[in-house]
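> Structural data only, the sequence is not supplied:
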């Protein structure tokens, strides 16, 4: 497996890093936290002009139609550079709609940043679409949806909700106008614009897919979303280690740089080992998904290791920074908050370990993710 980025991936990485250096500075991030969208309008337009919202959109709908590894590179660098979560979730929404219905006419506006898709899947006590209680029903010639979804990313600022619901044909995906949905903002650990969305006989604009095809596309969407989260965590670890190494080289204690102390060196070495292993596992999962050779266990193994490694790395970084790492003006807390949120939402340890155990104890024929 070649982990060296292609020229196209390098161009994506440099584009994100340049924007992040110029715009996503700690003072800007703190200022944006107070805005409804989590970013100012000018910066949102810059992201649209850079083509970020069009990454996953098919060319027929005005997008770039990039392959999974290239999109994963964007997510990794976006996490590394602390690109606002509202932008990251907008790209996730574009990806979800492109997977569920690549011919959706709404994708054209999404690619320009003019429309924002919120993906509504999880319910209060279950994140699995097929176990949800939200119902899609026909009323005459029209469709309506009833139920509620929790933890909807960009739920307070979306123009459209991409909704997973249960129908007579089984699992179904539909699009509804966000103006017809009652949304209640949720307080989140990392400042993400999440919401509880209530659908009270809300008219459905269009049923996109249902039944067996919906199951297949849902599985693809879920796997790719988890892969994006894993490379995001690798990007977080890369940034955190870079900042920590620079800090221990300049911070003095007992008349010398703390980086000369063996105890500090050991902790930095452990951070580097965790990051290197995580990077290999995350990108192995991405490349095998893209090539269609994933056996099912790669994502589970990566999720079990990378998520916990990311939390350990950020915690160690706080320890080595001392009090400096805990002030809001320092960017370190943004990384640790995102690390915890990504772990909980996309890579819960227990679920991943169960899948790994099933693979090894029950045989490769068992589903592992």
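Structure's in. What do you need? Note that the structure is predicted; figures quoted are calculated from it, not measured. Residues are numbered from 1 along each chain as shown.
> C-alpha from now on. contacts and neighbour counts both.
Will do.
> count of neighbours near residue 55?
For residue 55, the tally of surrounding residues (other Cα atoms under 10 Å) stands at 23.
> which residue packs closest to it, ignoring adjacent ones?
Spatial nearest neighbour of residue 55, excluding adjacent residues (Cα to Cα, 6 or more residues apart in numbering): residue 64 at 5.1 Å.
> which residues touch the one you found?
By Cα atoms under 8 Å, 6 or more residues apart in numbering, the contact set of residue 64 is 51, 54-58.
> Wait, a helix at it?
No - under DSSP: H, G, I helix; E, B strand; the rest coil, residue 64 falls outside any helix and is assigned coil.
> What separation do you get for it and residue 124?
Going from residue 64 to residue 124 by Cα to Cα, to the nearest Å gives 35 Å.
> With residue 105 instead?
31 Å.
> what about the helices in the stretch 201-350 of the chain?
212-250, 262-291, 297-321, 332-346, 349-362 (DSSP state H, counting those that start in this stretch).
> out of those helices, deepest packed?
Neighbour counts (mean count of other Cα atoms under 10 Å) averaged over each of the helices of the stretch 201-350 of the chain peak at helix 297-321, with a mean of 23.
> Now do that helix: distance to the chain's middle.
15 Å (Cα atoms, centre = their mean, to the nearest Å).
> Next: stretch 14-27.
Worked out by Cα atoms, centre = their mean, stretch 14-27 lies 19 Å from the chain centre.
> That one: which residues count as buried?
16-17, 19-20, 23-26 (16 or more other Cα atoms under 10 Å).
> Need those in TSV (columns: distance to residue 308).
Formatted as TSV, these follow (distance: Cα to Cα, whole Å):
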residue	distance to residue 308
16	26
17	25
19	29
20	26
23	30
24	26
25	27
26	25
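> Please compare the first structure with the one that follows:
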């Protein structure tokens, strides 16, 4: 395992901490998200150029970019930064001229392109392109109501009754219906339905293997940054839980003097530390240009466990007060559930790990 961050990590972390502390719901729950203002700020900070898989000029590595997301997680800030970077990554990896234009527009903050990528967990088919027309629905699309264009993962006919992957850019318009998906955490999620939406050839970003690889790699890179947010949130939740254990008094002293409470705080600390190690390893492998399927799957499994275990332990220490509106603990609980969803279910992570182990240990000898 490679357990170092990128060389720009500390500098990025310092700036990100100052930015996210000012907009954290942990300090101001009534603050509303100014989407356009955030995008402008991210562009001015050059954060939309971070971690460019094409190695753009001045772009920090993924292992350094994680610093921004650790601090976002610490402040529990949900923003369009990760969706925009995910779309940028996919566009760069497509390699076509139109995809390059979109990537440049995202990095400059002049074009808002958000990912409408397929998630099999919803149990429905990908949108389909037939005769230059796109139909179908993409679910859980973040900030779709603010997009200039959507990057849609779809399929298209290739003859003989066969279909192949295609990645297309679709402007929002009258034939693109955007409906909010209410959720407990109040995260920005939309169902986007394409009803006979025309797709010109110029808006086709990539096809077949190139499209598939672009989406898979962009998703893996996004998983690293999601896990980095869990690491940051875990650090903040650990601080709050330890402080509460020191301040809350029962039976003549602080509850932190009891071993049962100490074990719960230790559980959070260990889980968060393990997630940090897996994030660094997966980020470094991706920065090296490796497939990193096993590293990302192992990281995802650990990060999901951490997201679940840290809020469980925090609630055990806080007891009933953790469920109250006055407490911050319930806010970590709701956001952790979203992160767990984004990382995919545990069964899929296990399948990816086993497949990679088979490929390395058995398949390589056949």
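It's in. Being a predicted model, the structure only gives us computed values, none of them experimental.
> Quick check: the residue lying farthest from the centre of structure 2 vs residue 264 of structure 2, distance?
Distance to the chain centre peaks in structure 2 at residue 252, reaching 44.5 Å (criterion: Cα atoms, centre = their mean). According to Cα to Cα, residue 252 of structure 2 and residue 264 of structure 2 sit 21 Å apart.
> Quick one: residues contacting residue 245 of structure 2.
Residue 245 of structure 2 touches 254-256, 261, 317-318, counting by Cα under 8 Å, 6+ apart.
> any idea which element residue 137 of structure 1 lies in?
Assessed by DSSP states H and E, residue 137 of structure 1 sits inside strand 135-139.
> packing partners for that strand?
strand 142-153, strand 160-167 (3 or more Cα pairs under 8 Å, 6 or more residues apart in numbering; DSSP states H and E).
> Of all these, which one comes closest to residue 231 of structure 1?
Of all these, strand 142-153 sits nearest to residue 231 of structure 1, with 18.9 Å by Cα to Cα.
> Just the angle for the closest one relative to strand 135-139, thanks.
160 degrees (axes from the mean of the first three to the mean of the last three Cα atoms, to 10 degrees).
> Could you list every helix and strand in contact with strand 142-153 of structure 1?
Packing partners of strand 142-153 of structure 1 (3+ Cα pairs under 8 Å, 6+ apart): strand 117-120, strand 135-139, strand 194-203.
> Need the winner for burial among these.
The most buried one of those (mean count of other Cα under 10 Å) is strand 117-120, showing a mean of 28.
> Tell me the buried residues in stretch 159-178 of structure 2?
Buried-residue list, stretch 159-178 of structure 2, by 16+ other Cα under 10 Å: 164-172, 176-178.
> what does stretch 147-158 of structure 1 give?
147-158.
> of all these, which two lie farthest apart?
The distance between the two most remote of those (Cα to Cα) is 19.8 Å, for 147 and 157.
> Next, count neighbours for residue 295 of structure 1.
15.
> residue in structure 2 matching residue 233 of structure 1?
Counting by TM-score structural alignment, residue 233 of structure 1 corresponds to residue 230 in structure 2.
> can you give me how far stretch 145-158 of structure 1 is from the chain middle?
Distance, stretch centre to chain centre, for stretch 145-158 of structure 1: 16 Å (Cα atoms, centre = their mean).
> In structure 2, point out the residues matching it.
Going by TM-score structural alignment: stretch 145-158 of structure 1 matches residues 134-147.
> contacting residues around the matching stretch?
Residues contacting stretch 134-147 of structure 2 (Cα under 8 Å, 6+ apart): 35, 80, 83, 112-119, 122, 126-129, 150, 152, 172, 178, 181, 188-199.
> Tell me which residue is most central in structure 1.
residue 229 (4.6 Å).
> thinking again about what came up before, could you verify my assumption that the match of residue 233 of structure 1 touches residue 337?
No - look at residue 230 of structure 2 against residue 337 with Cα atoms under 8 Å: they stay out of range, at 10.6 Å.
> Show me whatever sits in contact with both of the two.
With Cα under 8 Å, 6+ apart, residue 230 of structure 2 and residue 337 have common neighbours residue 307.
> Tell me the counterpart of residue 333 of structure 2 in structure 1.
Superposed on structure 1 with TM-score structural alignment, residue 333 of structure 2 falls opposite residue 336.
> Pretty sure residue 55 of structure 2 sits in a helix.
No - counting by three-state DSSP, residue 55 of structure 2 is located in no helix; its state is coil.
> picking that back up, let's see which of the buried residues of stretch 14-27 of structure 1 end up in helices.
If you go by DSSP state H, these have 16-17, 19-20, 23, 26 in helices.
> Where in structure 1 does stretch 207-216 of structure 2 fall?
Mapped onto structure 1 using TM-score structural alignment, stretch 207-216 of structure 2 spans residues 210-219.
> how much distance is there from the matching stretch to the middle of the chain?
For stretch 210-219 of structure 1, the distance to the chain centre is 21 Å (Cα atoms, centre = their mean).
> Would you mind listing the outside residues contacting that stretch?
Counting contacts by Cα under 8 Å, 6+ apart, the residues outside stretch 210-219 of structure 1 that touch it are 99-100, 167, 169-173.
> Now with 6 Å, please.
Contacts to stretch 210-219 of structure 1, defined as Cα atoms under 6 Å, 6 or more residues apart in numbering, come from residues 100, 169-172.
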